[in-house]
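K.L.:
what's the 3D shape of this:
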Amino acid sequence: MTPVLDLQHVNVARGDDVILHDLNLLIQPGEHIALLGPNGCGKSTLLKTITRELYPLVEPSMKVEIFGRERWDLVELRQRLGIVQSDLPGQPILKCTGRDAILTGFFSASTLWPNLVVTPEMQERTDHVIEQIDATHLVSKIFGEMSAGQQRRILIGRALAASGAAAGNQATLLLDEPSNALDLKAQHELRELMSSLAQIGTTLVLITHQISDIVPEMQRILLMRGGRIFADGTRAELLTEQSLTDLFGVSVHLTEIAGRYHAW
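P.N.:
Predicted coordinates for the structure are as follows:
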């Protein structure tokens, strides 16, 4: 199968500083991956490189392919790659209903502007996604009146709707610190949703520094520090007190219950 992502010898600069150094990363369809690292390690720069907001330094050995292609129209890429961030996509979405907020994902828009045409296929896809994310109770609720956890659920649905819309494409989600600003109940619901999406084959790439966000289905762990992925292995290999202590530079204590980890 064509890889979701193939990065080889990638260096990325922001201003005068090189942030990513000789980075190599291969992600296959259907994988469930957690990328873990402290603040400032380069996680956000890597995300922006994947979404084509940043471009690597041009070097002979460098390679960046997304779904087997080097060049993308950004609107087209958004229809294959769903991105979930803690920031809202734009203030107009606050006035949308939950259903309309999901529909905006097809257009990478912050609201359903009058010039946008919602097709029957988009409506059908949205109905399917609403069932997937268990959000039938939110379809008529105003987005700006939802709790942070409910908003995050709708934003995941928004990303799912677009990324799996093209015929024959399994949805691929990039989740960037998705549990930020969520209370304990909302964190639990988010993790349950990630597990259910993984179980139906959605490709998930979680970028986080919260060990508790790594659901049991995420069997591949990447550790990042200083702009480099320095470890790529299984949960058993890398989710240990010693490896996390080395990663974060502080003594880490770890517990595991039913495949879920908690660190302090």
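K.L.:
from here on, contacts and neighbour counts on C-alpha atoms
P.N.:
Noted.
K.L.:
Does the helix or strand containing Lys48 pack against any helices or strands, and if so which?
P.N.:
Counting by DSSP states H and E, the element that carries Lys48 is helix 43-50. Applying 3 or more CA pairs under 8 Å, 6 or more residues apart in numbering; DSSP states H and E, one finds that helix 43-50 contacts strand 5-14, strand 17-27.
K.L.:
nearest to Val58, of those?
P.N.:
When the helices and strands packed on helix 43-50 are compared by CA to CA, strand 5-14 sits nearest Val58, at 8.4 Å.
K.L.:
Regarding the nearest residue to Gln123 once chain neighbours are set aside, what is its secondary structure?
P.N.:
The shortest distance from Gln123 to any non-neighbouring residue, by CA to CA, 6 or more residues apart in numbering, is to Leu103 (7.7 Å). Look at Leu103: counting by DSSP: H, G, I helix; E, B strand; the rest coil, its state is helix.
K.L.:
could you list every residue that touches Leu103?
P.N.:
112, 118, 122-123, 126, 158, 161 (CA atoms under 8 Å, 6 or more residues apart in numbering).
K.L.:
Can you check these and name whichever has the most neighbours?
P.N.:
Ranked by the number of neighbours (other CA atoms under 10 Å), the contacts of Leu103 place Ala161 first, at 29 neighbours.
K.L.:
That residue - that's part of a strand, no?
P.N.:
No - counting by three-state DSSP, Ala161 is located in no strand; its state is helix.
K.L.:
What distance do you get for it to His128?
P.N.:
Using CA to CA, to the nearest Å, Ala161 is found at 9 Å from His128.
K.L.:
OK, contacts around Leu7?
P.N.:
So Leu7 contacts 23-26, 62-65 (CA under 8 Å, 6+ apart).
K.L.:
now for the helices and strands packed on helix 43-50, which one comes closest to Asp246?
P.N.:
strand 17-27 (19.4 Å).
K.L.:
and for comparison, fold this next one:
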Amino acid sequence: MKPPLLELRGATVYRGAVKVLAQLRLSIGHGESVVLLGRNGSGKSTLLKLLTREIYAVESEGIKVSIFGQQRPVVAELRRRIASVSNDQQQQFEPNVSLRGAVVSGFFGSNGLYHFQNISAEMLTAADQWIERVGLGGLGQRLFHQLSTGQQRRALIARALVAGADVLVLDEPTSGLDIAATASYLTLLDELLAGGTAVLLATHHIEEIPAAIERVVLFDDGRIVADGSKQELLTDATLSALFGMALVVQRHGQRYRLAPLEGEQGAGNAESAD
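P.N.:
Take a look at the predicted model:
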């Protein structure tokens, strides 16, 4: 049996004098897909940065932070095995690299290509295959900055997965996307999950939760307040408490939607016939 992707016991993280994660206990299995749900500033993104070793937990007796079974993993190895996509990464990416070059850069963990990097024919072939897979076929020579926001986000998914990562980490993946681009992006996530890609998704929108992901971990004020299935946790009472306002959860097939409670109406948790 392979060691878990992440195992935390008493993990606490400070940024300056502010405690942003407090005494986290969490285990995410190898190949398991999980949604981290909570308000902005609740600690979701910090947990992802703890996973990718962009930040570190307090070290003390009894505290454990283990990634792929290692408490001191090699960062270069993590970058190969954990592929991440975020809005910040998109903003910082080299704008004048081609789409094809952007995807190839995933083999090097860089935000663009540089003259000292040795690119093989196999890398180019793999990049072209992933460009097709994410629905950007025919755009390989277009510059990154010439792509739409949604196309750039798809390109970064291709870049993230081209080198064979074990897990795809997504932080607020539909931030900045319009309705059509969001729908297209979520369809791509469904396809990747169906193909066996493990996804760790941080969001505050339950509409973004893919049908194939069952486990949800709820964050509030730097703490995990609940960990369970969508059916258990995506309820009116639980999410109203989490987001601090009266809300109604609506279910449409395997998708969920959140709406404010209007007066006394709204039965909540209603499932449509489709």
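K.L.:
Tell me which of the helices and strands packed on helix 43-50 of the first structure is the most buried.
P.N.:
Of those, the one with the most neighbours on average (mean count of other CA atoms under 10 Å) is strand 5-14, at a mean of 18.
K.L.:
So the spatially most central residue of the second structure, which state does it fall into?
P.N.:
Central residue check for the second structure by CA atoms, centre = their mean: the C-alpha nearest the mean position is that of Leu170, 1.8 Å away. Three-state call for Leu170 of the second structure (three-state DSSP): strand.
K.L.:
Equivalent analysis for His137 of the first structure, please.
P.N.:
Per three-state DSSP, His137 of the first structure ends up helix.
K.L.:
That one maps to what in the second structure?
P.N.:
By TM-score structural alignment, His137 of the first structure lines up with Gly138 in the second structure.
K.L.:
Repeat that for Ala109 of the first structure.
P.N.:
Counting by TM-score structural alignment, Ala109 of the first structure corresponds to Ser110 in the second structure.
K.L.:
now swap in Asp87 of the first structure and tell me
P.N.:
Counting by TM-score structural alignment, Asp87 of the first structure corresponds to Asp88 in the second structure.
K.L.:
that older thread, could you tell me how far the match of His137 of the first structure is located from Glu54 of the second structure?
P.N.:
Distance of Gly138 of the second structure to Glu54 of the second structure, given as CA to CA: 35 Å.
K.L.:
Ok, His30 of the second structure next?
P.N.:
If you measure His30 of the second structure against Glu54 of the second structure using CA to CA, the figure is 21 Å.
K.L.:
what do you get for Gly43 of the second structure?
P.N.:
Using CA to CA, one gets 14 Å for the distance from Gly43 of the second structure to Glu54 of the second structure.
K.L.:
Of the two, which one has the most company?
P.N.:
Comparing Gly43 of the second structure with Glu54 by other CA under 10 Å, the one with more neighbours is Gly43, at 26 against 11.
K.L.:
show me the contacts for the more buried one.
P.N.:
Residues near Gly43 of the second structure by CA under 8 Å, 6+ apart: 20-21, 219-223.
K.L.:
What segments of the stretch 151-274 of the second structure are helices?
P.N.:
179-194, 230-233, 236-243 (DSSP state H, counting those that start in this stretch).
K.L.:
how about CSV for those, with distance to Ala270 of the second structure and mean neighbour count added?
P.N.:
Output for these, formatted as CSV (distance: least, CA to CA, whole Å; neighbours: other CA atoms under 10 Å):
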stretch, distance to Ala270 of the second structure, mean neighbour count
helix 179-194, 22, 16
helix 230-233, 12, 15
helix 236-243, 11, 17
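K.L.:
what's the closest of the ones you listed to Leu48 of the second structure?
P.N.:
Closest to Leu48 of the second structure of the helices of the stretch 151-274 of the second structure, according to CA to CA: helix 179-194, at 18.3 Å.
K.L.:
before we move on, back to that, out of the contacts of Leu7 of the first structure, flag the one nearest to Thr203 of the first structure.
P.N.:
Leu26 (12.9 Å).
K.L.:
And that closest one, what's its match in the second structure?
P.N.:
By TM-score structural alignment, Leu26 of the first structure lines up with Ser27.
K.L.:
residue contacts, its match?
P.N.:
So Ser27 of the second structure contacts 4-8 (CA under 8 Å, 6+ apart).
K.L.:
three-state assignment of Arg80 of the first structure?
P.N.:
Secondary structure, three-state DSSP: Arg80 of the first structure is coil.
K.L.:
Quick check: it touching Ser163?
P.N.:
Yes - counting by CA atoms under 8 Å, Ser163 is a contact partner of Arg80 of the first structure at 4.1 Å.
K.L.:
Wait, a helix at Val35 of the second structure?
P.N.:
No - assigned with three-state DSSP, Val35 of the second structure falls outside any helix and is strand.
K.L.:
How about the contacts made by it?
P.N.:
200-203, 209, 213, 215-217 are the contacts of Val35 of the second structure under CA under 8 Å, 6+ apart.
K.L.:
What lines up with Met245 of the second structure in the first structure?
P.N.:
Per TM-score structural alignment, Met245 of the second structure is aligned with Val250.
K.L.:
Thr197 of the second structure too?
P.N.:
Per TM-score structural alignment, Thr197 of the second structure is aligned with Thr202.
K.L.:
Contact partners for the nearest residue to its match once chain neighbours are set aside?
P.N.:
Leaving aside its chain neighbours, Thr202 of the first structure sits nearest to Ala171 (5.4 Å; criterion: CA to CA, 6+ apart). By CA under 8 Å, 6+ apart, the contact set of Ala171 of the first structure is 80-82, 160, 163-165, 202-203.
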